[in-house]
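Novice: For reference, the sequence and a predicted model appear below.
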Amino acid sequence: MTSKKASGQAKPAQRVIKKYPNRRLYDTDTSTYITLAEVKQLVLDAEPFVVRDAKTNEDLTRSILLQIILEEEAGGAPMFSEAALANIIRFYGHAMQGFMGSYLEKNVQAFTDFQQQLAAQSKVLTPEMWSQFMNVQNPIQGVMGNYAEQSRVLFEKMQEQMQKNAEQMLGAFGVKK
């Protein structure tokens, strides 16, 4: 790789961060050691990056992202309840594991898209319009309620389809429920 910060030269498509055995993270883009908080900021800034083991070149990005989530959850206001975490753990090794990951990913993306649309629309609202908007029996609750209901229906349909598929497969082997 060539110098990334030199004028006239394009930055690489993906920032490379190397993790050393002493657990330090080295940003090859800035040629400096960085903290987990700075990696979190890269995520918040939607900077594409990959974390690689300095010795083996193994991709450690997921591990670092999970570490950031762990620190956030251990902090002041966790996002997941113990029950939600326990349910997520129960899906590992389960036949529905792949579907659950896809389901969660699609729902988080849908929620993110909704949030971005709301933010874009809010830029054109004046303070007076915001005041009126917030005083109308909290319309966000209605929108979020609809989102939650759609999510529940999608999950139930997914469960029904999986049950049908399992029954068909077992039926093909002569096993009845």
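Specialist: Nice, thanks for sending it over.
Novice: Please count neighbours and contacts with C-alpha atoms only from this point.
Specialist: Noted.
Novice: ok, which stretches of the chain are strands?
Specialist: Remark: strands assigned in the chain by DSSP state E are 15-19, 25-27, 32-34, 49-53.
Novice: Just give me how far the third one sits from the chain centre.
Specialist: The one in question is strand 32-34. 25 Å (CA atoms, centre = their mean, to the nearest Å).
Novice: got the strands of the chain as CSV, with distance to residue 153 and mean neighbour count columns?
Specialist: Converted to CSV, these look like this (distance: least, CA to CA, whole Å; neighbours: other CA atoms under 10 Å):
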stretch, distance to residue 153, mean neighbour count
strand 15-19, 39, 22
strand 25-27, 43, 21
strand 32-34, 43, 13
strand 49-53, 35, 18
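Novice: can those strands go into TSV with extra columns for distance to residue 91?
Specialist: Formatted as TSV, these follow (distance: least, CA to CA, whole Å):
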stretch	distance to residue 91
strand 15-19	30
strand 25-27	32
strand 32-34	34
strand 49-53	27
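Novice: One more to weigh against that first structure:
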Amino acid sequence: MSRSRASASTAKAPATSPASDARVIKKYPNRRLYDTSSSSYITLAQVRELVMAHEAFVVRDAKSGEDLTRSILLQIILEEEAGGAPMFTEAVLAHIIRFYGHALQGFMGTYLEKNIQAFIEIQAKLAEQSTGLSPESWAQFMSMQSPMMQGMMGNYLEQSKTMFLQMQEQMTRQTEQMLGAFGIKR
């Protein structure tokens, strides 16, 4: 995927969409990564650069062809988290772990994805408003943004809460339907 196409679709498609024109990276048993488009070995840091550049890619096991993209992305996150300025607190990580195997596990992934997308949209709006500012103007702009950011974040949090409540209601309805099918009333 060309950089211009990739940047145009930044908010719409994940960096690792399995499109036919996605870059293929093969992972060998010795843990080395081979980029088939550049015919060279690459590092995990270079894979991170692909993610940051919104390049479409897929990581495949060199022998079996199994898709290893998620595991490589998780490895990048692990390295970033260990790098000194973690994004997730221990409490957040513990909560995420607790959702595995929970009835809401499937909903949680969708919930997080939609929230991240909403946050990206807020970030894009802020960047759009701040184009062409000098460092001094940027500082002034940011000082004026506090009330606006509070409003945007308030809207974002309200949308997030509404989305979570809708998912919870949907789960309740599905549970009641399933129990009703077995003749069990709540």
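Specialist: Great, that's in hand. Keep in mind that what you see is a predicted model, and the values were worked out from it rather than measured.
Novice: Out of the strands of the first structure, which gets nearest to residue 146 of the first structure?
Specialist: Residue 146 of the first structure sits nearest to strand 49-53 of all the strands of the first structure, at 34.8 Å, using CA to CA.
Novice: Superposed on the second structure, what's the mean shift for the closest one?
Specialist: On superposition with the second structure, the mean distance recorded for strand 49-53 of the first structure (mean CA distance after the TM-score superposition for the first structure) is 0.9 Å.
Novice: Ok, stretch 160-171 of the first structure next?
Specialist: Stretch 160-171 of the first structure sits 2.0 Å off on average (mean CA distance after the TM-score superposition for the first structure).
Novice: equivalent range in the second structure for that stretch?
Specialist: With TM-score structural alignment applied, stretch 160-171 of the first structure matches the range 169-180 in the second structure.
Novice: Ok, stretch 37-54 of the first structure next?
Specialist: Under the criterion TM-score structural alignment, stretch 37-54 of the first structure matches residues 45-62.
Novice: outside of the match of stretch 160-171 of the first structure, which residues touch it?
Specialist: 104, 185, 186 (CA atoms under 8 Å, 6 or more residues apart in numbering).
Novice: which one of these has the most neighbours?
Specialist: residue 104 (13 neighbours; other CA atoms under 10 Å).
Novice: any idea how far whichever residue in the first structure pairs up with that residue is from residue 174 of the first structure?
Specialist: Structural alignment (TM-score structural alignment) places residue 104 of the second structure against residue 96 in the first structure. Applying CA to CA, to the nearest Å, the value for residue 96 of the first structure to residue 174 of the first structure is 23 Å.
Novice: hmm, back to that, which residue sits closest to the match of residue 104 of the second structure, ignoring its sequence neighbours?
Specialist: residue 162 (8.0 Å; CA to CA, 6 or more residues apart in numbering).
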